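A.B. asks: Any chance you can model this:
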Amino acid sequence: MIIIRSVLILRQPYTCHKSKLNMAAAFVLIQNRRQLRRERVFRDRNNPLDYMDDVDIIDKFRLPRFLILDLCGELRVHLEHLTGRSHAIPPSLQVMVALRFYASGNFQAVNGDVHGISKASVSRIVNTVTSALVTLSPNYVRFPRDDRSINDTILGFSRISNFPNVIGAIDGTHIPIKAPKDDEHLFVNRKNFHSINVMAVCDASLKFTNLVARWPGSSHDAFVWTNSTLCDSFESGGMNRGWLLGDSAYPLKKYLLTPVMNPSNPHEEAYNEVHTRTRNTIERSFGVLKMRFRCIDHSGGTLLFHPSRACRIITACAVLHNMCINNHVPAPRPQNPRGNRFITPDNYVYQGPNNDGMEVRRRLIHTRF
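C.D. replies: Sure, this is the predicted structure:
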């Protein structure tokens, strides 16, 4: 009995020591597994502007910090969705992704500057933000109709070259797109590339007051104008004040004045010169729009979307352009400056001998120039 007891007493501390060793080994094994396991790290996406300075923000996104934040608040109701997923992309990051695409025109630039978002997610975000911006277009792209806004517009144009009674400069521009599958031939313009023919009217501050982005590139400028609601408003007498200034691609009307083809006296030459300087605002508006948002310029490639989606992107860029004008955001420096568009017979629209616009233009030249 004495011997057995001593054995038991000797084996008890050995068993306890072995148990502690097993526990230590298990602890080390768990720690090693934790180190080997790849931990999920979620970035803070709620404040994506915090790590960039103001110069970089305008350079990459075309809008200043405060305007991006205002835009996020304005679009929040359209961009926030009820979801069971954790770490959903917040509206602020969605807006920045879309702005980066508008500014650069390619998905690679977006993925390079905004990490952690797939190309498919970028495409969906651009589509969502674009649709939200289009809903804002009636608030930002508005033609002057009340007396105060009409008077302000007329005064702004008169300061350019003293051309009287002007409420808008009108012109068209072609936005390049990918060749669509349906009715591909309709989108080939006279310069032999696929495009959307966009008609716009601007004021003296280069802000767009009317925009029509829905017709294929083969459509003539006069056709786009004739089938616009703004034309209907002028024709029906809804606009009884002011003149639009257009080039020879548009029909001469009592409310739409075009240059004199083949001027025969100094008065007509003076009229053409002042007309061109005043109407040039729409050329400059298009130039600034395309410098800001390369996605709609040749330098950014072509819009690789269905024509209907491309038209919405064009409208969204016009809304953002007007936001920049309203807030005096400086335009980016031009990379490929282009000359003015000259009057050519190819763009001329025959006016007819009994056109009432000819009489209006003749009286203006006789009394003013």
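A.B. asks: going forward, measure contacts and count neighbours with C-alpha atoms only.
C.D. replies: Will do.
A.B. asks: can you pull out the strands in the stretch 201-350 of the chain?
C.D. replies: 208-216, 243-245, 256-257 (DSSP state E, counting those that start in this stretch).
A.B. asks: Can you lay out those strands as JSON lines showing mean neighbour count and distance to Ala179?
C.D. replies: As requested, the strands of the stretch 201-350 of the chain are arranged in JSON lines below (neighbours: other C-alpha atoms under 10 Å; distance: least, C-alpha to C-alpha, whole Å):
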{"stretch": "strand 208-216", "mean neighbour count": "22", "distance to Ala179": "11"}
{"stretch": "strand 243-245", "mean neighbour count": "22", "distance to Ala179": "32"}
{"stretch": "strand 256-257", "mean neighbour count": "23", "distance to Ala179": "34"}
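A.B. asks: Another sequence for comparison is provided below:
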Amino acid sequence: MSYAGALWLAVQEDLYTGICNGTRENGDINRPKIIREESKGCLECFDDYFLSQCFHLSRPCLTFLLDFIKTRLKKNVFNPVSDSTSTESIILATLFFYAHGFLPSKITAKLGLNHTFAGEAVNTTSKILSELSSSFITFPASYNDRMGVAQGFKNISGIPNVVGVLGCFHVKVTPPPSELSLFLNTLGYPSVTVQMVSDVDGNLLSVEQCYPGGTREQYVWERSTICQEFVSFRHGQTWVIGGRGLPPGRHVLTPVERSQLKTSAARRFNITHSRVMTYNQHVFGCLKARFQCLNDLGTVQADALESVACIIKACCVLHNISKKFSVPLPREPVLEPVHPTQDVKGKEGEKSFYYMEETREDMIETCFGQIRDEEEKEANTEGWL
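C.D. replies: As a prediction, the model looks like this:
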């Protein structure tokens, strides 16, 4: 668990003061062990507990990130950073902001950064990390990779050929009053939204562009890169699990409408579908637990979403990296609430995809109708005994 904001600031101030003075009070086991060697990097000044509390990441993960991002920052043609200490300070300031959602002047001062420049540093680092998304957020490209992901979903749900769970991630923002209606989502608060696809292990496979929170989920999906890839059969005959806010199409597996729940197989499918959808809610909860900046990104305008989009995508990159390093969350995640369903409108030119309704019905009957037969057989067997 991370400290409450005010208390944690006080603890950090003492810790950084101790670092600068090169002292450590006796008997205080919660303070980091100070290593006074200028030749070592910033991380060597802190123990593992402090790094975890401060950045919500482990030492090996932070070491990897520092080495990786430093190289990129030095190659930044618009604002190159050559000094290693300054580069580390920029990165650590950004990671602190991601972890806590604020960047106080006390912290930037101890890191040796001008507070005004620190805000620009966050934007610079976020842009670099977001541009790395194609390396760290990847959809299964080969047949074997797709089948590996699909097997994981089949093991937990019984649904075949599913390669991801699709959902829209909402982050609270403060738009100008004149644009409030654009950002007001179906839960009644202003947000920006980003479509994401995750696998059964919580890895992000796809992160799309950022829209005002009032944008319809169907609109976001139909204009996404991953949708166009499915339409062009780049991912073969596979499904993504999607909510009621999406139209049933060639590759989106939505629940059966309540008015069409005529069989026990369809009802069982809907229960399973709902359970699989919670995997995305859990991933969204993990993002906000580790990166508390995603609870509120502050002031935005509809025509200037690039900076918040970069921050969200940067956190998504860090999410996948932290999973590779098996970094525990700083606190238990809270499932993101399900947004009320918006009316689904048909899209002209995709009517031919509605024949997949028959494919879905066949799959439901095949995969979930057999359960009924097995249950009846078990009941009959018990009767004989």
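A.B. asks: want to throw the strands of the stretch 201-350 of structure 1 into a markdown table with distance to Arg33 of structure 1?
C.D. replies: As requested, the strands of the stretch 201-350 of structure 1 are arranged in a markdown table below (distance: least, C-alpha to C-alpha, whole Å):
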| stretch | distance to Arg33 of structure 1 |
| --- | --- |
| strand 208-216 | 59 |
| strand 243-245 | 74 |
| strand 256-257 | 77 |
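A.B. asks: how about these, which one is nearest Ala88 of structure 1?
C.D. replies: Of all the strands of the stretch 201-350 of structure 1, it is strand 208-216 that lies closest to Ala88 of structure 1, at 32.8 Å by C-alpha to C-alpha.
A.B. asks: what sits up against the closest one?
C.D. replies: 141-144, 168, 186-188, 195-203, 224, 228, 230, 285, 308, 311-312, 314-315, 318, 322 (C-alpha atoms under 8 Å, 6 or more residues apart in numbering).
A.B. asks: quick one: which of the residues you listed sit in helices?
C.D. replies: Counting by DSSP state H, the contacts of strand 208-216 of structure 1 place Val224, Leu230, Ser285, Ser308, Cys311, Arg312, Ile314, Thr315, Ala318, Asn322 in helices.
A.B. asks: What does the fifth one correspond to in structure 2?
C.D. replies: Across the two structures, Cys311 of structure 1 finds its equivalent in Ala309 of structure 2, going by TM-score structural alignment.
A.B. asks: how about its match, what does it touch?
C.D. replies: Neighbour list for Ala309 of structure 2: Gln209, Cys210 [criterion: C-alpha under 8 Å, 6+ apart].
A.B. asks: And the closest residue to Gln218 of structure 2 other than its chain neighbours, how far from Ala265 of structure 2?
C.D. replies: Closest residue to Gln218 of structure 2 apart from its sequence neighbours, by C-alpha to C-alpha, 6 or more residues apart in numbering: Leu246 at 5.1 Å. Between Leu246 of structure 2 and Ala265 of structure 2 the distance, using C-alpha to C-alpha, to the nearest Å, works out to 22 Å.
A.B. asks: ok, back up a step: mind checking the strands of the stretch 201-350 of structure 1 for the one nearest to Asp54 of structure 1?
C.D. replies: strand 208-216 (26.1 Å).
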